[in-house]
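Engineer: Here is a sequence together with a model predicted from it:
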Amino acid sequence: MLNYLNPYFYIIFIRNFFYDKNFFKSYKLSVPVISIGNLSVGGTGKTSIVRYLCENLADNFHIGILSRGYKRKSKGTLIVSYMGKIQENWERVGDEPFLLAKIFEKKGLQISIVVDENRVRGGEKAIKELGVNLIILDDGFQHRRLKRDLDIVLIKKEDLENKILPFGKLREPLTSLKRADAIVLTYQDYQPFDYSFNDKPIFKLYRKNWRVLNHRLEEINPGDKEFIAFCGLGDNRQFFITLKRLNLKIKKMISFPDHYDYSNFTLSPDESYITTLKDGIKLEFKENLFFLDFSIEVKGLKEFILKRLELSV
């Protein structure tokens, strides 16, 4: 009943109706597009699954990640990285695209990344100038102006009981999952749950192989080291709970808003700090700064994607 009293619900409904009926035009690019998106505001693991897909599909394609570059200090089309080589700083392209560029450069993966508020224009540039032959559209479920060959939507357990903005954190109702080609149930290691929708393919995302990295992004044994933990994520609680589950020694926890820029945050040389890679790339990589990293497992997703792409190319 609450949805029908919510003006935002009608804005979403009308916009989707106009796209569904082709009153609003969508544009198709000349290479396959995989959209990774979600229903809610805040973290559901989109960046992690974009990283996972790039690491697992890089042998098959020259992948171009396409993002708007949330909260970046620039406009227009910018090349974040070309064939794994970083071209810009994080402030001009946004923290998440730069984080991915940093990881791929370290791993030697030849991934290209473009940010543009106009995703159609950014996609065309990635194809014509960078030579990509597969685009991963980051945070793309609500961006309907660009057609996609696969719509993969991530949901977390809280989404099932949440409400639409501004009364809750959902950007769209659960019924919007009818547009999805596949659904990924995230954070199964944290809050396991089951869900199905209209016989859509369902996959489960698990985080595993937790590790602490030093300022050179090398895995270390934390031993008896005691950390000050900090982060600015969509859900900071998960980070802090994970640190406790891993039995890391934490003397203090500091929580910041999502996408915090850390311009007024100074590391004391007498302390050791631990944060996420997304937060850490905004700071100078000093010897007392450490990062919590992990791998993810989504059984069957790579095979599903490759099979579907064979049908679309």
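Structural biologist: Structure received. Numbers count the residues shown, from 1 in each chain.

Engineer: Could you use CA atoms for every contact and neighbour count after this?
Structural biologist: Fine.

Engineer: For residue 311, list the residues it contacts.
Structural biologist: Applying C-alpha atoms under 8 Å, 6 or more residues apart in numbering, we find residue 311 in contact with no residue.

Engineer: So it: helix, strand or coil?
Structural biologist: Reduced to three states with DSSP: H, G, I helix; E, B strand; the rest coil, the structure at residue 311 is helix.

Engineer: With residue 198 instead?
Structural biologist: Following three-state DSSP, the label given to residue 198 is coil.

Engineer: Would you map the helices across the stretch 151-300 of the chain?
Structural biologist: Taking DSSP state H, counting those that start in this stretch to define them, one finds helices in the stretch 151-300 of the chain at 236-245, 277-280.

Engineer: Make JSON lines out of those helices and add distance to residue 3 and mean neighbour count.
Structural biologist: Rendered in JSON lines, the data for these read as follows (distance: least, C-alpha to C-alpha, whole Å; neighbours: other C-alpha atoms under 10 Å):
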{"stretch": "helix 236-245", "distance to residue 3": "28", "mean neighbour count": "14"}
{"stretch": "helix 277-280", "distance to residue 3": "34", "mean neighbour count": "21"}
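
Engineer: Identify whichever of those lies nearest to residue 71.
Structural biologist: Each of the helices of the stretch 151-300 of the chain was checked against residue 71 via C-alpha to C-alpha, and the shortest separation belongs to helix 277-280, namely 13.5 Å.

Engineer: circling back: out of the helices of the stretch 151-300 of the chain, which is closest to residue 122?
Structural biologist: Set against residue 122 and scored by C-alpha to C-alpha, those come closest in helix 277-280, at 22.9 Å.

Engineer: Tell me the gap between the closest one and the middle of its chain.
Structural biologist: Here helix 277-280 is found 13 Å from its chain centre; the criterion is C-alpha atoms, centre = their mean, to the nearest Å.

Engineer: ok, now stretch 206-213?
Structural biologist: Worked out by C-alpha atoms, centre = their mean, stretch 206-213 lies 17 Å from the chain centre.

Engineer: Can you tell me what sits against it?
Structural biologist: Residues beyond stretch 206-213 that count as contacts (C-alpha under 8 Å, 6+ apart) turn out to be 186-189, 219-222, 290-298.

Engineer: ok, and here's another one to check against it:
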Amino acid sequence: MVKQRVEGDFIKINEWLRPLSWLYGVVVRIRNWCFDVGILKSKSFAIPVISVGNITVGGSGKTPHVEYLIRLLQDRVRVAVLSRGYKRKSHGYVLAQENTSMPKIGDEPFQMHSKFPNVYVAVCKKRCEGIMRLQEDEETKDVQVILLDDAFQHRYVKPGVNILLVDYHRLIIYDELLPAGRLREPLSGKNRADIVIVTKCPKDLKPMEFRVLTKAMSLYPYQHLYFTTLEYDGVEAMYGEKEKYPLDFLRGKQILLLTGIASPEQIMVDLQSYSSSIIPMIFADHHNYKSCDIDAIKERLEQLGDSCIILTTEKDAARLRSIEELPQKLKDNLYILPIRVKFLLNQEQRFNNRIIQYIRKNQKISL
């Protein structure tokens, strides 16, 4: 049984690695200093650019927050998402097309491309090049807003709005630099953010906790702090008619929770109100499922019996769909749990207005 978590409770510091963290910190600080004084150049763009990222290793909810921005903007402006395309089997700049495969662009870009076919999705390790290609190539030159996925450390781009995500369960204020902790750069890196969002908060977070967290984050007056939680948009059959069911569909069922994401713990906590029998089958983040993994999943499902279903994330579903000849037994029992973010403290409209005002100010369009 997974118990309700509290802020910062997933952090583990490897004390014996602190000397290596000190050396790592020296290198990162020198790099940041080079950008701060102009030795290394950050490029600004005339087109509105919104970056979503973090300063930690592991998931902080980047994809659901980028998808939130897509939903907010896609009916107002022509949106493009630019990602690095982590673990993709291609090089250089790639624009997702109708028949583009998951391995060519990576699981998260593939997920967004599948869900939002009217949004441009491109991958490029060099973000400046990617932004220029999106603006200059004939097929994408009508783009009006670019969302950068996981680009907080990519300082060669100077975004118009820099959004930093901080996992409620891995608060950066309690963490340490790699490899002792999970920070990619010193805590001072948060000062570059225009907006800070504490993600994956419990839905019943108390007002006192908000005040304590706000003070602990110690942000500057120019920075804006928000809090979000996870919501689940029903349950979808992955194959067949791809029917959608309410979450009550899970009641009374055994759930084999299949995940290859960085932080599945909050999902397990949230599902406890629907099922008392949740069996986790956890793989590493961005795990590429192999035939031996599929055999192990099938064997586990057969052990658990007919009342069991397999529940997985959209990111895992993107990778599973790329597997040829998936056993029918798995197809018949595979369901997806789509995730959305919800703003707490009635902050949604304030956040939306801030994003829309930025775009209106920096683009000659009517929103």
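Structural biologist: On my side now, so go ahead. Being a predicted model, the structure only gives us computed values, none of them experimental.

Engineer: Need the TM-score from the superposition.
Structural biologist: With the length set by TM-score structural alignment, normalised by the length of structure 1, the two chains reach a TM-score of 0.89; 304 aligned residues with a C-alpha RMSD of 2.3 Å.

Engineer: about what we covered before: wait, which of the helices of the stretch 151-300 of structure 1 is closest to residue 101 of structure 1?
Structural biologist: Ranking the helices of the stretch 151-300 of structure 1 by proximity to residue 101 of structure 1 (C-alpha to C-alpha) places helix 277-280 first, at 11.2 Å.

Engineer: Quick one: the residues in structure 2 that that closest one pairs up with.
Structural biologist: Using TM-score structural alignment, helix 277-280 of structure 1 corresponds to residues 314-317 of structure 2.

Engineer: Now do the same contact list for residue 261 of structure 2.
Structural biologist: Contacts of residue 261 of structure 2 were listed using C-alpha under 8 Å, 6+ apart, and they are 59, 283-287, 315-316.

Engineer: about what we covered before: looking at the helices of the stretch 151-300 of structure 1, spot the one closest to residue 57 of structure 1.
Structural biologist: For residue 57 of structure 1, the closest of the helices of the stretch 151-300 of structure 1 is helix 277-280, at 22.1 Å, according to C-alpha to C-alpha.

Engineer: Other residues contacting the closest one?
Structural biologist: Counting by C-alpha under 8 Å, 6+ apart, helix 277-280 of structure 1 makes contact with 95-96, 99, 231-232, 259-260, 289, 291-293, all of which sit outside it.

Engineer: By how much does that helix deviate from structure 2 on average?
Structural biologist: Mean deviation of helix 277-280 of structure 1 from its aligned counterpart in structure 2 after superposition (mean C-alpha distance after the TM-score superposition for structure 1): 0.8 Å.

Engineer: which stretch of helix or strand covers residue 52 of structure 2?
Structural biologist: Take DSSP states H and E as the rule and residue 52 of structure 2 turns out to sit in strand 49-53.

Engineer: Over in structure 1, find the residue span the helix or strand following that strand aligns onto.
Structural biologist: Going down the chain from strand 49-53 of structure 2, the next helix or strand is helix 62-73, by DSSP H and E. Per the alignment by TM-score structural alignment, helix 62-73 of structure 2 matches residues 46-57 in structure 1.

Engineer: mean shift between that stretch and structure 2?
Structural biologist: With mean C-alpha distance after the TM-score superposition for structure 1, stretch 46-57 of structure 1 departs from structure 2 by a mean of 0.4 Å once superposed.

Engineer: next one: that stretch to chain centre, how far?
Structural biologist: A distance of 9 Å separates the centroid of the chain from that of stretch 46-57 of structure 1, by C-alpha atoms, centre = their mean.

Engineer: If we go by neighbour counts, what in that stretch is buried?
Structural biologist: Of the residues in stretch 46-57 of structure 1, those scored as buried under the neighbour-count criterion (16 or more other C-alpha atoms under 10 Å) are 46-55.

Engineer: Would you check that residue 263 of structure 2 makes contact with residue 62?
Structural biologist: No: proximity of residue 263 of structure 2 to residue 62 does not meet the contact threshold set by C-alpha atoms under 8 Å, at 12.0 Å.

Engineer: if we can go back for a sec, among the helices of the stretch 151-300 of structure 1, which comes closest to residue 142 of structure 1?
Structural biologist: When these are ranked by proximity to residue 142 of structure 1 (C-alpha to C-alpha), helix 277-280 comes first, at 22.9 Å.

Engineer: Could you report the separation of the closest residue to residue 48 of structure 1 other than its chain neighbours from residue 123 of structure 1?
Structural biologist: Distances taken as C-alpha to C-alpha, 6 or more residues apart in numbering put residue 296 closest to residue 48 of structure 1, at 7.4 Å, once the chain neighbours are dropped. From residue 296 of structure 1 across to residue 123 of structure 1, the span is 27 Å (C-alpha to C-alpha, to the nearest Å).

Engineer: about what we covered before: quickly name whichever of the contacts of residue 261 of structure 2 is closest to residue 38 of structure 2.
Structural biologist: Compare each of the contacts of residue 261 of structure 2 with residue 38 of structure 2 using C-alpha to C-alpha and the shortest gap goes to residue 59, at 30.7 Å.

Engineer: ok, back up a step: put the buried members of the contacts of residue 261 of structure 2 into a PyMOL selection.
Structural biologist: If you want just the buried ones from those in PyMOL, going by 16+ other C-alpha under 10 Å, the selection is:
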select buried, resi 59+283+285+286+287+315+316
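
Engineer: which outside residues touch stretch 118-126 of structure 2?
Structural biologist: Outside stretch 118-126 of structure 2, the residues that reach it (C-alpha under 8 Å, 6+ apart) are 74, 78-85, 91-96, 105, 109, 112-113, 130, 140.

Engineer: Between helix 62-73 and the strand holding residue 52 of structure 2, find me the angle.
Structural biologist: Direction vectors for strand 49-53 of structure 2 and helix 62-73, defined by axes from the mean of the first three to the mean of the last three C-alpha atoms, to 10 degrees, enclose an angle of 150 degrees.

Engineer: counting contacts, what elements does strand 49-53 of structure 2 pack onto?
Structural biologist: When contacts are defined as 3 or more C-alpha pairs under 8 Å, 6 or more residues apart in numbering; DSSP states H and E, strand 49-53 of structure 2 sits against helix 62-73, strand 145-149, strand 161-167.

Engineer: quick one: which of those is nearest residue 28 of structure 2?
Structural biologist: If you check each of those against residue 28 of structure 2 by C-alpha to C-alpha, strand 161-167 wins as the nearest, at 17.8 Å.

Engineer: corresponding residues in structure 1 for that closest one?
Structural biologist: Under TM-score structural alignment, the match for strand 161-167 of structure 2 in structure 1 covers residues 150-156.

Engineer: post-alignment, the lengthiest strand in structure 2 versus structure 1, mean distance?
Structural biologist: Under DSSP state E, the strand in structure 2 containing the largest number of residues is strand 224-232. Aligned to structure 1 and superposed, strand 224-232 of structure 2 gives a mean residue distance of 1.7 Å (mean C-alpha distance after the TM-score superposition for structure 1).

Engineer: Right, I'll leave it there.
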